[in-house]
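> curious how this folds, go ahead:
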Amino acid sequence: MTTETSPTVEIVEVAPRDGLQNEQVHVSTAVKAELVRQALAAGLRRMEVTSFVNPQRVPQMADAEALMQDVRTYPGLTAIGLAMNRRGFDRAVAAGCDEVNMVVVASESLSRRNQGMATADSIAIIREVAAAAREVGTPISVTIAASFGCPFEGEVPEGRVLAILEEVLPLAPLEIAFADTIGCGVPSQVGSLVRQARALAPGMRLRCHFHNTRNTGLANVAAAVEAGARTIDASLGGTGGCPFAPGATGNVATEDVAWMLHRMGISTGVDLEEAVETAKWLSDALGKPMAGGVAKAGLFPKEAALGGCVAVA
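Presented below is the predicted three-dimensional model:
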């Protein structure tokens, strides 16, 4: 069990959005709603449910409003909608999202491919959205994508990411997330960026989003948490990928992240047995193998299934 000094890390479940957006086979609204329901049963309360983007560019998200209609009354759910512009924000608010996650891409090349605009233009849109968010009372978070590298430009300097952070801080977002969009980050980068961000914004909630493209995802989670991040994005079964970033594969698996953190003495509130069963169900629904390790290998020790922590001597 946790001690009084043990930190708590919140896992934001992103399988319904980031986990499914790159699937080539159509996923029905009913399957997505069932995924949200099962994730809630596993203790995952805060969820990126869908994205309000152009359905011609991301067809899997064409049912955003219909899905929100199905899940918005689920008890205990904090539903996050992702948006790229003011229209997307307005749609998310109208659909009943509790939060809206806005995205700015740290590299110019990926920004133009992913959002069709320069990084500076994205920041200008977020400024406009932040003002609208205050008026309607819907909080926004800001994700800085490609924080650790770009598929077209290579290295993304830490200073550039921190400069973007400084530009969005005055907008008072609920949270700022650093995303390793293509899974190229390593623990030393992650630890450095999170520590620098905490120094620049000591009161800001920091979140990290990792893809496991090069098998550094879990190590990066550990580095982020040790550096002070207290929210981690993850996807049941390790599903996911970015349609506009060549070679990007799945997110870190929720069940793997929760298992590791529990073994480190850190509480997440996730019921591991339920999470593993949901990962298996999602694998069957998608007709593809799971990317995570815990669901394949099984829980160790069995006490980890209780959703708390294993005491480590």
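
> use CA for all of it now, contacts and neighbours both
Fine.

> which residues of the stretch 101-250 of the chain fall in strands?
140-145, 176-180, 206-210, 231-234 (DSSP state E, counting those that start in this stretch).

> got a markdown table for those strands, with mean neighbour count and distance to residue 50 too?
Listed next are those as a markdown table, based on neighbours: other C-alpha atoms under 10 Å; distance: least, C-alpha to C-alpha, whole Å:
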| stretch | mean neighbour count | distance to residue 50 |
| --- | --- | --- |
| strand 140-145 | 25 | 15 |
| strand 176-180 | 25 | 17 |
| strand 206-210 | 26 | 16 |
| strand 231-234 | 26 | 14 |
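
> need those in a markdown table (columns: distance to residue 90).
Output for the strands of the stretch 101-250 of the chain, formatted as a markdown table (distance: least, C-alpha to C-alpha, whole Å):
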| stretch | distance to residue 90 |
| --- | --- |
| strand 140-145 | 12 |
| strand 176-180 | 20 |
| strand 206-210 | 24 |
| strand 231-234 | 24 |
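
> nearest to residue 33, of those strands?
Nearest of those to residue 33, taken as C-alpha to C-alpha: strand 231-234 at 17.7 Å.

> so after that closest one, what's the next helix or strand?
Counting by DSSP states H and E, the next helix or strand C-terminal to strand 231-234 is helix 254-263.

> counting neighbours, what do you get for residue 75?
Residue 75 has 10 neighbouring residues, counting by other C-alpha atoms under 10 Å.

> for it, give its distance to residue 41.
Distance from residue 75 to residue 41, counting by C-alpha to C-alpha, to the nearest Å: 10 Å.

> out of the strands of the stretch 101-250 of the chain, flag the one nearest residue 11.
Nearest to residue 11, of all the strands of the stretch 101-250 of the chain, is strand 231-234, at 5.0 Å by C-alpha to C-alpha.

> one more, please, to line up against the first structure:
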Amino acid sequence: MTLPSRVKLVDVGPRDGLQNEKQAVPATVKIELVHRLQAAGLKEIEVTSFVSPKWVPQMADNAEVMAGIQRQAGVRYSVLTPNMQGYQAAVHSKPDEIVVFAAASEAFSQKNINCSIEESIQRFAPVVEAARAAGIYVRGAMSCVVGCPYEGEVAPLQVGRLAQLMKSIGVQHVGVADTIGVGTPLKVKAAMEATLQHYDVNDVSGHFHDTYGQALSNTLASLELGVWQFDTSVAGLGGCPYAKGATGNVATEDVVYMLHGMGIDTGIDLDKLVDAGAFISDFLQRKSGSRVATAILNKRLG
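I've put the predicted structure just below:
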């Protein structure tokens, strides 16, 4: 078994992490967070989403945030675009990548976006086509790959079917997401293997929530399959509005600490990353969701 020697992390904190925050987070704070993440060495950052402010008021400042970022060469800035309207609004802000999403669970799709999986894919087809014609990279997020709050267990067969549908409309890369954090290593491996039947290992990433404390184990299980790209969230920000009690994405700091301890390169400066997490946690007036950040900050206090 050979583990990847290098891993790329996509920090989804500014978008996935902050979207459900009840208190308003000003654009200036979001921009500062992006700047701190890129200063820490992150090469891909999911910045915002172009969704209706009626549904996600926290992201109403999407264009302002994108315009305010001092872009760095070699960093990819991605945005979520749920439909053609969102894509058309996003294009003006010149994202390097757009993200479309669909669920592996029929029930989740109905509850989340009021349509079937097939319908959601048809809805994205013109978005994918337009983005690729404009030279914008397209990433697909596949949610609920091991479990759904409404349907329970999700079979690997359903995950494979969704990956195939994503491939059929031209999605270039897919993220295998355990949205409610119920996955354990063998289940996550099965979902990954189902995806790898349709996508090359270089075009697949893992996205694990830490609801049951399994995210690092699930990351390791994916690394063992050769997967070398993962979504993480600084300070463990985020949750899922459709999954009661689902905690945030796995903390970027925790994944970086684990990878560095395994001799796997990330290009990320852990101390600067901890500072970025402390910055946003201080603003939100709560403790970081990262165990590693907590340990390092306590150690600094001596």
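
> if we can go back for a sec, among the strands of the stretch 101-250 of structure 1, which is nearest residue 276 of structure 1?
Of all the strands of the stretch 101-250 of structure 1, strand 231-234 comes closest under C-alpha to C-alpha, at 13.3 Å.

> what range in structure 2 matches the closest one?
Using TM-score structural alignment, strand 231-234 of structure 1 lines up with residues 229-232 of structure 2.

> for whatever residue of structure 2 lines up with residue 35 of structure 1, which non-adjacent residue is closest in space?
Using TM-score structural alignment, the equivalent of residue 35 of structure 1 in structure 2 is residue 33. Leaving aside its sequence neighbours, residue 33 of structure 2 sits nearest to residue 276 (C-alpha to C-alpha, 6 or more residues apart in numbering; 6.4 Å).

> just give me the match in structure 1 for that neighbour.
If you follow residue 276 of structure 2 across to structure 1 using TM-score structural alignment, you land on residue 278.

> who's in contact with the residue nearest to residue 33 of structure 2?
For residue 276 of structure 2, the contacting residues are 33, 36, 37, 40, 234, by C-alpha atoms under 8 Å, 6 or more residues apart in numbering.

> cool, residue 170 of structure 2 as well?
Contacts for residue 170 of structure 2 (C-alpha under 8 Å, 6+ apart) come out as 125, 128, 129.

> what about the last one, distance to residue 61 of structure 2?
Residue 129 of structure 2 sits 26 Å away from residue 61 of structure 2 when distances are taken as C-alpha to C-alpha.

> inside strands: which ones of the contacts of residue 276 of structure 2?
Members of the contacts of residue 276 of structure 2 lying in strands (criterion: DSSP state E): none.

> what about the helices in structure 2?
Ranges of helices in structure 2, per DSSP state H, are 27-39, 62-68, 84-91, 106-113, 117-133, 156-168, 185-196, 215-223, 252-261, 270-284, 291-301.

> quick one: closest of those helices to residue 6 of structure 2.
Evaluated over the helices of structure 2, closeness to residue 6 of structure 2 peaks at helix 252-261, with 8.9 Å, by C-alpha to C-alpha.

> can you list the buried residues in that closest one?
252, 253, 254, 255, 256, 258, 259 (16 or more other C-alpha atoms under 10 Å).

> same check, this time on stretch 240-251 of structure 2
For stretch 240-251 of structure 2, using 16+ other C-alpha under 10 Å, the buried residues are 240, 246, 247, 248, 249, 250, 251.

> residues in contact with it?
Residues outside stretch 240-251 of structure 2 that contact it (C-alpha under 8 Å, 6+ apart) are 17, 20, 112, 149, 179-181, 207-211, 215-216, 232-239, 289-290.

> just the buried residues of these.
17, 20, 149, 179-181, 207-211, 215-216, 232-239, 289-290.

> is it true that residue 87 of structure 2 touches residue 50?
Yes - with contacts counted by C-alpha atoms under 8 Å, residue 87 of structure 2 reaches residue 50, the gap being 7.1 Å.

> overlap in contacts of the two?
Common contacts of residue 87 of structure 2 and residue 50 (C-alpha under 8 Å, 6+ apart): residue 81.

> so residue 273 of structure 2 is in contact with residue 254, correct?
No - under the criterion of C-alpha under 8 Å, residue 273 of structure 2 makes no contact with residue 254, lying 10.5 Å away.

> if we can go back for a sec, okay if I get the helices of structure 2 as CSV plus distance to residue 99 of structure 2?
Output for the helices of structure 2, formatted as CSV (distance: least, C-alpha to C-alpha, whole Å):
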stretch, distance to residue 99 of structure 2
helix 27-39, 18
helix 62-68, 14
helix 84-91, 10
helix 106-113, 15
helix 117-133, 9
helix 156-168, 12
helix 185-196, 17
helix 215-223, 21
helix 252-261, 20
helix 270-284, 24
helix 291-301, 28
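
> so which of those helices gets nearest residue 202 of structure 2?
Nearest of the helices of structure 2 to residue 202 of structure 2, taken as C-alpha to C-alpha: helix 185-196 at 9.7 Å.

> count the neighbours of the closest residue to residue 274 of structure 1 other than its chain neighbours for me.
Of all residues not flanking residue 274 of structure 1 in the chain, residue 42 sits nearest, at 4.9 Å (C-alpha to C-alpha, 6+ apart). Applying other C-alpha under 10 Å, we find 21 other residues in the vicinity of residue 42 of structure 1.

> again with residue 170 of structure 1
10.

> and it? What does it align with in structure 2?
Correspondence of residue 170 of structure 1 to structure 2, assessed by TM-score structural alignment: residue 168.

> now the match of strand 231-234 of structure 1 on structure 1. Mean distance?
In the superposition with structure 1, the average deviation recorded for stretch 229-232 of structure 2 is 0.5 Å (mean C-alpha distance after the TM-score superposition for structure 1).

> trace residue 292 of structure 1 over to structure 2, please.
Per TM-score structural alignment, the equivalent position to residue 292 of structure 1 in structure 2 is residue 290.

> with residue 36 of structure 2 as the reference, measure out to that match.
Look at residue 290 of structure 2 and residue 36 of structure 2: by C-alpha to C-alpha, they are 17 Å apart.

> no further queries at this time; thank you.
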